[in-house]
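okay, sequence plus prediction incoming.
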Amino acid sequence: MEIHIREIHDPEVILQIVDLEVAIWGDPSDTIRPGTMLALLHEGGLLAGAYDQDRLVGFVFGFPTQHPQRHHSHMTGVLETHRGTPAALQLKRFQRDWCLSRGYEQVVWTFDPLRGVNARFNFHKLGITFSQYIPNCYGPMKGINTGAPSDRAYAVWELRSERAYRRIYAPQAEPELEGVPQANTVQREEPLGLELGLEVPRLLFQIPEDWGQILAADPKLALAWRDHSREFFAHYLARGYRAVEFVRHPNRYLLERER
């Protein structure tokens, strides 16, 4: 499969982006109006599409912020048929090159910290970190997000860092975790306990293997996970920890203390 990335300015193609938003996130009431998107592009925003031959299968959209060297990446999405392909990574590579060519040093965005596939991609493939957690960031949402507060982690991608460069172009070894304590106890995908008294350089926090599936099948358990993770991140991020890695089997965040 050969994916091509193209920058988009054509209003007719932008109409396709709206359809793509609905296909990816399942909420026709929460799409960006084409006119609004065009206005943001005229003011220095980026819209690029991922094409499989002539078919639009994904996109990335971002815009300037109040900080001259920071770009906000508002949406990156790929159709389910093309998840696991190079499409998402190529979109982010394109975004990185585009931003660097315009003087940006940093790209930021939000993501749901309970969705392990996204977390793995953000940390392992891109090299982001986060030290900010925003409860109910967007208020009530629909589509794939129906039924839970829209808590989000605030990802920071340092474009010129060696960490980002190495990860976006080469596979990285898994971190050594022997002896690193885990702050929570999980049994059969249920959060059972949380230790808030750890004073260690590094610690782990486990999340479900597929929280999206839990949200669809067992909303009560999904909300328990939201409350559990919110309490954890609020506590440890406020004490100087930063999320620096995400490992699989089981899904766990690795946090390091900065101060």
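Perfect, I can see it now.

could you use CA atoms for every contact and neighbour count after this?
Noted.

which residue is nearest the centroid of the protein?
residue 111 (3.7 Å; Cα atoms, centre = their mean).

right, and it touches residue 154 too?
Yes: counting by Cα atoms under 8 Å, residue 111 does reach residue 154; the two are 6.9 Å apart.

quick one: residue 228 from residue 67, how far?
33 Å (Cα to Cα, to the nearest Å).

neighbour-wise, which of these two wins?
residue 228 (17 against 10; other Cα atoms under 10 Å).

out of everything not next to it in sequence, what's closest to that one?
residue 191 (7.0 Å; Cα to Cα, 6 or more residues apart in numbering).

now name the helix or strand holding the one you found.
In this assignment (DSSP states H and E), residue 191 forms part of strand 190-194.

how much space separates residue 21 from residue 131?
28 Å.

and the closest residue to residue 163 other than its chain neighbours, what is it in contact with?
Spatial nearest neighbour of residue 163, chain neighbours left out: residue 127 (5.8 Å); criterion: Cα to Cα, 6+ apart. Contacts for residue 127 (Cα atoms under 8 Å, 6 or more residues apart in numbering) come out as 157, 163, 164, 167, 168.

let's bring in a second model and compare:
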Amino acid sequence: MDVVVRELDGPSELTAAARLYRSVFGYTQPEYGVSPRLLAALRENSGSVIGALDPAGTMIGFCFGFSAVDRGELYHYSQAAVVDAAAQGLGIGRRLKQAQAQTARGTGARTMRWTFDPYALRNAHFNLNVLGATGIRFLPDYYGGGTDRVLVSWDLWHARKPGVPAGTLESPATDRAAQRSGLERHFATGARWTGVTHDADRVTCTFENDES
């Protein structure tokens, strides 16, 4: 499929992006949507508003984010990235993240951050193993009850350097309670989550510490 990934422009494209966002997540409540006007403001103020369009011009992927600062470090925060169900598995998610990274570099950011559901193992594999991002913080009930998230940081200029092994977490793939307890325990020591493998029955998470 000849997909074009680029910055979005104009009310119709921003509205289509907002519509895709709600469709992919299955949101019906207005408060869970994203405003096209907000996207326009982000685009004009060091944010990222990027879409993937098929040959017919239909929006099949979308991501957006904004500049942020943590203890003096400028980074780009990726709020969301979505791909239409019919277009998943075609590498569009990776292309969106790469385009977003390019936009972030233009703002002076050296890293990009986002959160993901640590029990969605396909997402964990993509973030940690494919992109090479690093899990830096466990955020229990981030959006309310039952919405645990892991915050990752992705170096936009260099590949992730190997750290000092800091143990592994092994648990049944369907046992969220065991995974949650293990993630809390490892992150509490200051370790970083760098890899994951899983099959139908087991999940193994790999942790590292920074080189001293």
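Alright, I've got the coordinates. Computed from a prediction, not measured in an experiment: that's the story for all the values here.

quick TM-score on the pair, please.
Once superposed, the chains reach a TM-score of 0.86 (TM-score structural alignment, normalised by the length of the second structure), with 202 aligned residues with a Cα RMSD of 2.2 Å.

related to what we said a few turns ago, show me what the residue nearest to the centre of the first structure aligns to in the second structure.
Using TM-score structural alignment as the criterion, residue 111 of the first structure maps onto residue 116 of the second structure.

for residue 231 of the first structure, same thing?
The alignment partner of residue 231 of the first structure in the second structure, by TM-score structural alignment, is residue 181.

just to revisit the earlier point, I figured the residue nearest to residue 228 of the first structure hits residue 222, correct?
No: look at residue 191 of the first structure against residue 222 with Cα under 8 Å: they stay out of range, at 10.1 Å.

settle it for me: which of the two has more neighbours?
Between residue 191 of the first structure and residue 222, residue 222 has the larger neighbour count (other Cα under 10 Å), namely 22 against 19.

wait, is the more buried one part of a helix?
Yes: counting by DSSP: H, G, I helix; E, B strand; the rest coil, residue 222 of the first structure is part of a helix.

that one - nearest residue in space that isn't next to it in sequence?
Nearest one to residue 222 of the first structure, counting by Cα to Cα, 6+ apart, is residue 215 at 5.0 Å.

mind telling me what that neighbour corresponds to in the second structure?
Using TM-score structural alignment, residue 215 of the first structure pairs with nothing in the second structure.

am I right that residue 215 of the first structure falls within a helix?
Yes: under three-state DSSP, residue 215 of the first structure falls within a helix.

how close does it sit to residue 226 of the first structure?
10 Å.

repeat that for residue 167 of the first structure.
29 Å.

next: residue 123 of the first structure.
20 Å.

residue 45 of the first structure too?
Taking Cα to Cα, one finds residue 45 of the first structure at 32 Å from residue 226 of the first structure.

pick out whichever of the two has more residues nearby.
residue 226 (21 against 18).

tell me the contacts of the closest residue in space to residue 112 of the first structure that isn't next to it in sequence?
Closest residue to residue 112 of the first structure apart from its sequence neighbours, by Cα to Cα, 6+ apart: residue 152 at 4.7 Å. Counting by Cα under 8 Å, 6+ apart, residue 152 of the first structure touches 110, 111, 112, 113, 133, 134, 135, 136, 137.

what residue of the second structure matches up with the last one?
Going back to what we said before, that points to residue 137 of the first structure. Residue 137 of the first structure maps onto residue 142 in the second structure, by TM-score structural alignment.

that match belongs to a strand?
No: counting by three-state DSSP, residue 142 of the second structure is not found in a strand; it is coil.

which residue ranges of the second structure form strands?
Assignment of strands within the second structure using DSSP state E yields the ranges 4-7, 48-53, 59-70, 73-83, 111-116, 134-139, 149-155, 164-172, 192-198, 202-209.

hey, which of those is tucked in deepest?
Comparing the strands of the second structure by mean neighbour count (mean count of other Cα atoms under 10 Å), strand 48-53 comes out on top with a mean of 26.

matching residues in the first structure for that strand?
So strand 48-53 of the second structure is aligned with residues 46-51, judged by TM-score structural alignment.

mean shift of the matching stretch relative to the second structure?
Stretch 46-51 of the first structure, aligned to the second structure and superposed, deviates on average by 0.7 Å (mean Cα distance after the TM-score superposition for the first structure).

can you list contacts of that stretch?
3-9, 41, 56-63, 87, 90-91, 95.

let's go with 6 Å and repeat that
Here stretch 46-51 of the first structure makes contact (Cα atoms under 6 Å, 6 or more residues apart in numbering) with 3-8, 56-62.

ok, the residues you listed vs residue 211 of the first structure, which is closest?
residue 58 (22.8 Å; Cα to Cα).

hang on, the closest one packs against residue 80?
No: assessed by Cα atoms under 6 Å, residue 58 of the first structure is found out of contact with residue 80, at 9.6 Å.

shared with the second structure, which of the contacts of residue 127 of the first structure?
For these, the aligned pairs still in contact in the second structure (both residues aligned by TM-score structural alignment, their matches' Cα atoms under 8 Å) are 157, 163.

among the contacts of residue 127 of the first structure, which are in helices?
Taking DSSP state H, the ones among the contacts of residue 127 of the first structure that sit in helices are 163, 164, 167, 168.

what's the most distant pair in those?
Maximum distance among those (Cα to Cα): 8.7 Å, for 163 and 168.

shared neighbours, the two?
Common neighbours of residue 163 of the first structure and residue 168 (Cα under 6 Å, 6+ apart) do not exist.
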